[in-house]
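# Sequence and predicted model, in that order:
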Amino acid sequence: MKIILKTQDEIAKIREAGKILAECHQELARRIGPGMTTLEIDQWVESYLASRKATPEQKGYRGYPFATCASVNDVVCHGFPNHRRLENGDIITIDIVVNKNGWLADSAWSYRIGEVSEEANKLLLVTHQALEKGIAQAVPGNRVGDISSAVQNVARESGVGIVKPLIGHGIGRSMHEPPDVPNFGRARTGTQLREGMVLTIEPIFTSGDTGAVLWEDDGWTIRTADGSLGAHYEHTLAITKEGPVVLTSL
């Protein structure tokens, strides 16, 4: 498939969706805590987006039934919201795709519930650092492999696992557009980055060093194969001549 370059006006429209998403995550950070259920979080997110005249793009995507993906502890991605109450020491990732007037923005964030273990805290810090390192490589003239290599190097230096089947991607009017943006690879390889590209970078790491995962019978929920913790941070960003512009931050 052909990479779809965006105009400045189109990037501004994605930015509008991204601002709503960033504000949603900011409010979630204040609200999430012990005793809440992930289903309550999901319902709040859907209501919040409606109040901003936006919709959750995940809901109905290939039959996915919820407004968010809510992944707790050893669930690394695509967790179904449910009635389990969050407990002190849990970590949870909320992944949301916002549709505002037909333009999409995608961001996932991992949250600490109360006081978390040293293992969990390290994983969250390392995964977020990998996101920042990947974004720094998102400049015209670099290649996708430069992003992938930067993310991979953080994982290797920290001794955590990379969930290799799950990757970043282009985004615009569709949730998944070219190019794929893996969390592993070699620098100076892959698609060249050009001004006008909009993509997501989303390191997904495990506290276990293999990064191996298993899909559950629902066809969506992905857990670590060894029962270790998973973390996931994601931003949508634009490639510009001035450098990377994150569209899902305030």
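Structure's in. What do you need?

# alpha carbons only for contacts and neighbour counts from here, please
OK.

# what number of residues lie near residue 157?
9 (other CA atoms under 10 Å).

# name the element it belongs to?
helix 144-158 (DSSP states H and E).

# Go through that helix and flag the buried ones.
When neighbours are counted by 16 or more other CA atoms under 10 Å, the buried residues of helix 144-158 are found to be 144-155.

# ok, and here's another one to check against it:
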Amino acid sequence: MVELKTEQSIDAMREAGRVVAGMLAAARESAAVGVSLRELDEAAREVLSKAGAGSPFLGYRPSFAPTPFPAVLCTSVNDAIVHGVPGDYRLRDGDLLSVDAGAELNGWVGDAAISFTVGRARPQDQRLIDTAERALAAGIAAAVVGHRIGDIGHAIGAVARGAGYGVPDGFGGHGVGRRMHEDPSVPNEGRPGRGMPLRPGLVIAIEPMLTAGGADEYHPAADGWTLCTDDGSRAAHAEHTIAVMESGPRILTAP
């Protein structure tokens, strides 16, 4: 069931989104050669604590997961696409890092992700990240009243495929509200003019995931959470929670 939010609820979700933006900023500021992924998670926990917010990630256990998620961030390095678990791995020069964060404040959730390089960036990695961000922008631009879910997926897929990148099958965005994952699902590829109509008050997370090798196949790592490219190519992930408004899409997790 899809719940349309009131303007007051969307304003409350924007406050949760500000916390998410702060978590991502803290992680990015902390990320440096030699810093562990666990330290990034600790920096994000401090942001949550100061805001009086909770984490929809911590303790989350979907049907595929062998254990509850143990952190407030997902930190996915190089060939990891999503769901990376922050541990003792220490960042190296040239690593491509995707960070996904969520926050729950006063009963409402925000969810967003960024990708960036640590130390000296490889040109091919920067192009991948830039394309993921362009795909996200295209998806957001398509999230207008009168369009359909398929228009969002088509916009994302056109940017990704046009640049020669893979789009992992079965993963994409989702509704956001009182819970982190609500209806509807928002695929990263789709047919324009198809799917659920976009109406004012719909709040969704739009999140392109791109793989550099052009293939769509992936597999779980030994931890049962991290999803990695089968061909070992690098991946990038970009995400915002947005509200469909009469005036156009409103980004709720912007800094």
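Yep, it's here. Quick caveat: nothing in here was measured; it's all calculated off a predicted structure.

# most residues in a single helix of the first structure, which one?
The helix spanning the most residues in the first structure, taking DSSP state H as the definition, is helix 8-31.

# what's the helix or strand for the equivalent of residue 79 of the first structure over in the second structure?
For residue 79 of the first structure, the aligned position in the second structure is occupied by residue 84, per TM-score structural alignment. When secondary structure is defined by DSSP H and E, residue 84 of the second structure falls outside every helix and strand.

# What's the separation between residue 84 of the second structure and residue 132 of the second structure?
The gap separating residue 84 of the second structure from residue 132 of the second structure is 18 Å, by CA to CA, to the nearest Å.

# returning to what we had before: what does the helix holding residue 157 of the first structure contact?
126-127, 129-131, 133-138, 161-162, 181-193, 203, 205 (CA atoms under 8 Å, 6 or more residues apart in numbering).

# Report the aligned residue range of the second structure for it.
Taking TM-score structural alignment, helix 144-158 of the first structure hits residues 149-163 over in the second structure.

# for the stretch 1-150 of the second structure, what spans make up the helices?
Secondary structure of the stretch 1-150 of the second structure by DSSP state H, counting those that start in this stretch: the helices cover 7-30, 37-51, 123-141, 149-162.

# Of all the ones you listed, which one is nearest residue 223 of the second structure?
Proximity to residue 223 of the second structure (CA to CA) singles out helix 37-51 among the helices of the stretch 1-150 of the second structure, at 15.0 Å.

# tell me which residues in the closest one are buried?
Going by neighbour count (16+ other CA under 10 Å), the buried part of helix 37-51 of the second structure is 37-45, 47-48, 51.

# what does stretch 203-218 of the second structure give?
For stretch 203-218 of the second structure, a neighbour-count test (16+ other CA under 10 Å) marks 203-216, 218 as buried.

# Could you do stretch 98-107 of the second structure as well?
98-105.

# Show me how far it is from its chain's centre.
Taking CA atoms, centre = their mean, to the nearest Å, the mean C-alpha location of stretch 98-107 of the second structure is offset from the chain mean by 10 Å.

# what do you get for stretch 91-98 of the first structure?
Distance, stretch centre to chain centre, for stretch 91-98 of the first structure: 7 Å (CA atoms, centre = their mean).

# Also stretch 21-32 of the second structure?
15 Å.

# Same question for stretch 163-180 of the second structure.
Using CA atoms, centre = their mean, we find the averaged C-alpha position of stretch 163-180 of the second structure to lie 8 Å away from the chain's own average C-alpha position.

# circling back: closest to residue 114 of the second structure out of the helices of the stretch 1-150 of the second structure?
Among the helices of the stretch 1-150 of the second structure, the nearest to residue 114 of the second structure by CA to CA is helix 7-30 (7.3 Å).

# From the buried residues of helix 37-51 of the second structure, pick the one nearest residue 110 of the second structure.
Sorting the buried residues of helix 37-51 of the second structure by distance to residue 110 of the second structure puts residue 48 at the head of the list, at 12.1 Å, by CA to CA.

# quick one: contacts for that closest one?
If you count contacts by CA under 8 Å, 6+ apart, residue 48 of the second structure has them with 19, 23, 54-55, 103.

# now swap in residue 61 of the first structure and tell me
Taking CA under 8 Å, 6+ apart as the definition of contact, residue 61 of the first structure has no neighbours.

# can you tell me how far it sits from residue 160 of the first structure?
Relative to residue 160 of the first structure, residue 61 of the first structure is positioned 31 Å away (CA to CA).

# Leaving out sequence neighbours, find the closest residue to the counterpart of residue 211 of the second structure in the first structure.
Here residue 211 of the second structure is matched to residue 206 in the first structure, going by TM-score structural alignment. Leaving out its chain neighbours, the residue that sits closest to residue 206 of the first structure by CA to CA, 6 or more residues apart in numbering is residue 230, at 4.4 Å.
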